[in-house]
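Participant: Got a sequence here, can you build the structure:
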Amino acid sequence: MQQVSGTVWVLTVLFIIGLLLFDFFFHVRRAHVPRLREAAFWTSIYVSIAILFGVGVWIFGGSTMGAEYFAGYVTEEALSVDNLFVFLLLMSSFKVPRADQQKVLLFGIVVSLLARTGFILLGAALINSFAWIFYIFGLILLVTAGNLLREKSEDPDEAPDNIIIRLARRFLHTSDEYDGDKLFTYQNGKRVLTPMLLVMVAIGGTDILFALDSIPAIFGLTQNVYLVFTATAFSLLGLRQLYFLIDGLLDRLVYLSYGLAAILALIGVKLVLHALHENNVPFINDGEPVHVAEIPTALSLGIIVGVLVITVVASLLSPKGRARTYVAAARRHATEFLDVETDPAYCDEIYHRLLGEEENLRKLPERHRARIRQEDELMALLRRAHQVHAERVAEGRCFAPSATGKPASA
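Facilitator: Here you go, the predicted structure:
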């Protein structure tokens, strides 16, 4: 394994910190809603930086290090996209205004980067001291792969709830209203916490839980700590921009969990095979190495990319995915219009997006429309959105839409 000098480490860490500071001062500090063009541009910039860095690793470190970096980066990026589903549900659950979501995401990225760095150092120390840790990592990934498949049967629109969120709700007393992106505000002359801090705690805590799965996954592809750190960092840095770019497509990726389950299972098997090859556990082959074939990194990279391509293409072509996308978008836009956004101009824009999603619902095959009409909560939400918009138009607070504005149940 090729060693990386301390100078390279320092320069890399400074570069990553510089990117985070740039992101904060030039994008997040001013609350705004990133448009599709802005999100696409900066996503391409961050992905290009990650790819160019990988090319540099390939040139200066050799093909093995290059393949390990790209395998780790692609895997971590795919896991990050899956994590965006949870972020989306948390944002909706806490009713975070769209313009303030960037700050929450950047905070989550910083917490995740710090937590994963700690897990990386811990994982490296365990690997150097205990060869049997590969068995543990492999088991974690195989169990995680099974959990991903099992979670498909659960309600995809149910907001996640974990111990971090429960503790935060119990011990952090917040106001009911946001005050921009401030963490503290004043109510009745008293200084109180805003919901912004609570959602940051929820996002940060969820990120830490995600790290328990992602770090063993990348250690299954490379044990080079520098590659593990950089692949993880670059997969996180562009996550904020990616969130706003593929927000509307997240619900469309109905088969992503299956693809990720296959990838994690592959890496889990790879870890177990490596553990057998390095075996020193007394009750396995009398503590002697087991001569088994290992999965080459190049083959792992090819399988990972292939599985992701098949998963994404199948999801995009799936009628089920299209129906799920339209329903989720309509629900999200109606909720934002009613409960989240207060800016009149953006509320009007959200309402017109809602009309577009309802028109898409009407174009679905009858079997999907019939199923949607049976969702009483969704239909009531859409009718309420139309009613509130009509009231706002009558009061002169909104423009009347050019479309008919009929609910999707019509």
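
Participant: C-alpha only now, for contacts and for neighbours.
Facilitator: OK.

Participant: contacting residues around stretch 313-326?
Facilitator: Residues external to stretch 313-326 that are found in contact with it (CA atoms under 8 Å, 6 or more residues apart in numbering): 248-256, 357-358, 360-361, 364, 368.

Participant: 10 Å instead?
Facilitator: Surrounding stretch 313-326, the residues in contact under the criterion CA atoms under 10 Å, 6 or more residues apart in numbering are 156, 248-256, 308-309, 312, 327, 329-332, 354, 356-361, 363-365, 368-369, 372.

Participant: Just those: which are in helices?
Facilitator: When the contacts of stretch 313-326 are checked against helices using DSSP state H, the ones located there are 256, 308-309, 312, 327, 329-332, 354, 356-361, 368-369, 372.

Participant: And the buried ones among those, selectable in ChimeraX?
Facilitator: Burial among the ones in helices among the contacts of stretch 313-326 is assessed by 16 or more other CA atoms under 10 Å; the matching ChimeraX selection reads:
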select :256,308,312,327,329,330,331,332,354,356,357,358,359,360,361,368,369,372
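
Participant: and for comparison, fold this next one:
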Amino acid sequence: MNFPLWVWLAVILGLMVVVAVDLWIVDRGEPREFSVRQAGIWVGFYVCLAVLFGVVLSIWAGGQAGGEFFGGYLTEYSLSIDNLFVFFIIMSRFGVPRIYQHKVLLVGIVLALVMRGVFIAIGAAALTRFSWLFYVFGVFLVYTAYTLIRDHGKGEEEFTENLLLRWARRLFPTTSDYVGSRVTVRVDGRRMVTPMLIVMIAIGTTDLLFALDSIPAIFGLTKDAFIVFSANAFALMGLRQLYFLLGGLLQRLVYISYGLAFILGFIGVKLIVEQLHDSHVSWAPQIPIWVSLTVIGATMTVTTIASLLKARSRDEVVAPAEASQG
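Facilitator: Next up, the predicted model:
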């Protein structure tokens, strides 16, 4: 379905208003820590907002469009959990004070949203012109799934600076310490940036790199650029609140990589099979969106429960050992 320009503008304007309200409510006054209760309220708000959008889309554009949005949203939200591990490492490495972390995440995520919008527009135009790219996307997703399983448990405490971040470090004179939440400051008449700006660039560009996995994945569920963009936007908008809500739980999701690998592998195979179907290959079926929704939802539920059970059994073994040592 081709969504008119006014629908695009309305959604983008609505998201900008939500960001402005978020900034006004959360970031007004003196900097303070983001509590778990506050994070839970905001996560609930953004999830309800996404569900409401999906329901309205289903009523207005049909069940197929609504199903594709929910499938894309669940996929992006699931993959965003993997982002949170890296965000946690970045925050720890740069020593960001906890009272400023929510601001860093907001700016970085808005930056990533703008860049993803450009990426989606280019990807949609390329896929429309060159349908064979769906095969490339499918193979890439299957390979990514393989690397997630292969590298499970490796390098979780490492963070490699990307090219843009290294360039920013060399280009901008940077202060040694944070200056509140400011990104620039004048020192001895010389304008300098603070580590706050470097961290924001790290968050934004790192999330953009994650788009190399997530954007092809959602194009495997829908070819509509509007649904791709809106699903990405709603998943990203609640990401910083999810970061504080999960907190230490991130370290307990030990099987999440396996779940994400299965989802990416499934969507990769789905992309290839459906492109063969569109090429009139008789044995290649058209996979309905409800199957994708079921697979994604069931996979994340099973891996989350299995991770928590594993963490619980591990704690039960470690606790007596620590008590005996004490």
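
Participant: Which strand or helix spans the spatially most central residue of structure 2?
Facilitator: When structure 2 is reduced to its mean C-alpha position, the closest residue under CA atoms, centre = their mean turns out to be Ser80, at 2.9 Å. Under the criterion DSSP states H and E, the helix or strand holding Ser80 of structure 2 is helix 63-94.

Participant: Show the subsequent helix or strand relative to that helix.
Facilitator: Immediately after helix 63-94 of structure 2, counting by DSSP H and E, sits helix 98-129.

Participant: mean shift of that following helix relative to structure 1?
Facilitator: For helix 98-129 of structure 2, the mean deviation from structure 1 after alignment is 0.9 Å (mean CA distance after the TM-score superposition for structure 1).

Participant: Quick one: distance of that helix to the chain centre.
Facilitator: The gap between the average C-alpha position of helix 98-129 of structure 2 and the chain average comes to 9 Å, counting by CA atoms, centre = their mean, to the nearest Å.

Participant: Show me what counts as buried in it.
Facilitator: Judged by neighbour count (16+ other CA under 10 Å), helix 98-129 of structure 2 contains these buried residues: 99-113, 115-117, 119-120, 123-124.

Participant: same thing with stretch 143-163 of structure 1?
Facilitator: So, applying 16+ other CA under 10 Å, buried residues of stretch 143-163 of structure 1: Thr144, Ala145, Gly146, Leu148, Leu149, Ala159.

Participant: The helix or strand hosting Val269 of structure 1 - contacts with which helices or strands?
Facilitator: The secondary structure element spanning Val269 of structure 1 is helix 256-277 (assigned by DSSP H and E). Using 3 or more CA pairs under 10 Å, 6 or more residues apart in numbering; DSSP states H and E as the contact criterion, the neighbours of helix 256-277 of structure 1 among helices and strands are helix 63-93, helix 133-151, helix 195-219, helix 297-317.

Participant: Could you tell me where the first one falls in structure 2?
Facilitator: Read it as helix 63-93 of structure 1. In the comparison with structure 2, helix 63-93 of structure 1 aligns to the range 63-93 (TM-score structural alignment).

Participant: The matching stretch against structure 1, how far on average?
Facilitator: Aligned to structure 1 and superposed, stretch 63-93 of structure 2 gives a mean residue distance of 0.7 Å (mean CA distance after the TM-score superposition for structure 1).
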